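Asks: Sequence plus predicted model, see below.
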Amino acid sequence: MDRVELRVVDRGPGVPDEAKSRIFEPFQRYGDAPRGSGSGVGLGLAVARGFAEAIGGTLEAEDTPGGGLTMVLAVRTAPQRRREQPDASFAVTS
């Protein structure tokens, strides 16, 4: 089965290994802004992972080499359709 990956690379402070599984839970945020700052409620990654899984894909977090976090969205590619050759009896000629 062929898959395609989309990687979003961030060079920020990253996320410790023990927090990586929690960042995908609803209403979880990891140290990006003080509480009460009004900049989010912690649903984005939970929703994104839900969409990925709904289409048969995955969304995972990896460390970025040199620091930061890389989000990896992997989805199956569409099956290739065989091109049918036109039937000679229906071919248009000039």
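Replies: Received it, and whenever you're ready, just let me know what you need. Residues are numbered from 1 along each chain as shown.
Asks: Could you use CA atoms for every contact and neighbour count after this?
Replies: OK.
Asks: I'd like to know which elements the longest helix seen in the chain is packed against.
Replies: For the chain, the helix reaching the highest residue count under DSSP state H is reported as helix 44-54. Based on contacts counted as 3 or more C-alpha pairs under 8 Å, 6 or more residues apart in numbering; DSSP states H and E, the elements that helix 44-54 packs against are strand 58-63, strand 69-76.
Asks: can you tell which of those is closest to Gly50?
Replies: Closest to Gly50 of those, according to C-alpha to C-alpha: strand 58-63, at 8.7 Å.
Asks: here comes the other one, which I'd like you to weigh against the first:
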Amino acid sequence: MFVRIVKMSFYSKNVSEFLAIFEEKKHFIRNFEGCKLLELYQDKVNPEIFFTYSYWENEQDLENYRNSKLFKSVWAKTKVLFNEKPEAWSVDKKVCLQ
């Protein structure tokens, strides 16, 4: 399993529109094959910055999502709201042993 972290920054006037899109589509994304978790976080200092954390069974599942109609429709609505280019990381989730 691995984690996809995406940092997004929006114009203040677009935050509520982004949240509406996320609320409308989160169920579909969470139920996409291979998606184990999807969470949204808002920065405590700058309320225009958000992070999504999604857990994926494998990288192909994420690629399948990124090539899906669902992703393309969500991304088309979301990318016009950004005030900066988003950043993304794919990281392996490690279990810490004591």
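Replies: The structure has been received and is ready for your questions. This structure is a prediction, so every number in the text was calculated from the model and none was measured.
Asks: What's the TM-score once they're superposed?
Replies: Here the TM-score for the pair of chains, by TM-score structural alignment, normalised by the length of structure 1, is 0.39; 52 aligned residues with a C-alpha RMSD of 3.4 Å.
Asks: can you put the helices and strands packed on helix 44-54 of structure 1 in JSON lines and add distance to Lys20 of structure 1?
Replies: Conversion of the helices and strands packed on helix 44-54 of structure 1 to JSON lines gives the following (distance: least, C-alpha to C-alpha, whole Å):
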{"stretch": "strand 58-63", "distance to Lys20 of structure 1": "7"}
{"stretch": "strand 69-76", "distance to Lys20 of structure 1": "10"}
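Asks: So which of these is nearest Ala46 of structure 1?
Replies: Proximity of those to Ala46 of structure 1 was assessed by C-alpha to C-alpha; the nearest stretch is strand 58-63, lying at 9.7 Å.
Asks: what number of residues lie near the residue nearest to Ala61 of structure 1 when sequence neighbours are not counted?
Replies: In space, and not counting its chain neighbours, Ala61 of structure 1 is closest to Met71: 4.6 Å by C-alpha to C-alpha, 6 or more residues apart in numbering. Met71 of structure 1 is surrounded by 18 other residues when neighbours are defined as other C-alpha atoms under 10 Å.
Asks: what's near enough to touch Met71 of structure 1?
Replies: The contact partners of Met71 of structure 1, by C-alpha atoms under 8 Å, 6 or more residues apart in numbering, come to Arg7, Val8, Val9, Leu59, Glu60, Ala61, Glu62.
Asks: Pick out the most distant pair among these.
Replies: Maximum pairwise distance among the contacts of Met71 of structure 1 (C-alpha to C-alpha): 13.3 Å, between Val9 and Leu59.
Asks: and these two? which has more neighbours close in?
Replies: In this comparison of Val9 of structure 1 against Leu59, neighbours counted by other C-alpha under 10 Å, the higher total goes to Leu59 at 21 against 15.
Asks: Can you tell me the closest non-neighbouring residue to the more buried one?
Replies: If the residues on either side of it in the chain are set aside, Leu59 of structure 1 comes closest to Leu73, at 4.5 Å by C-alpha to C-alpha, 6+ apart.
Asks: Thanks a lot, see you next time.
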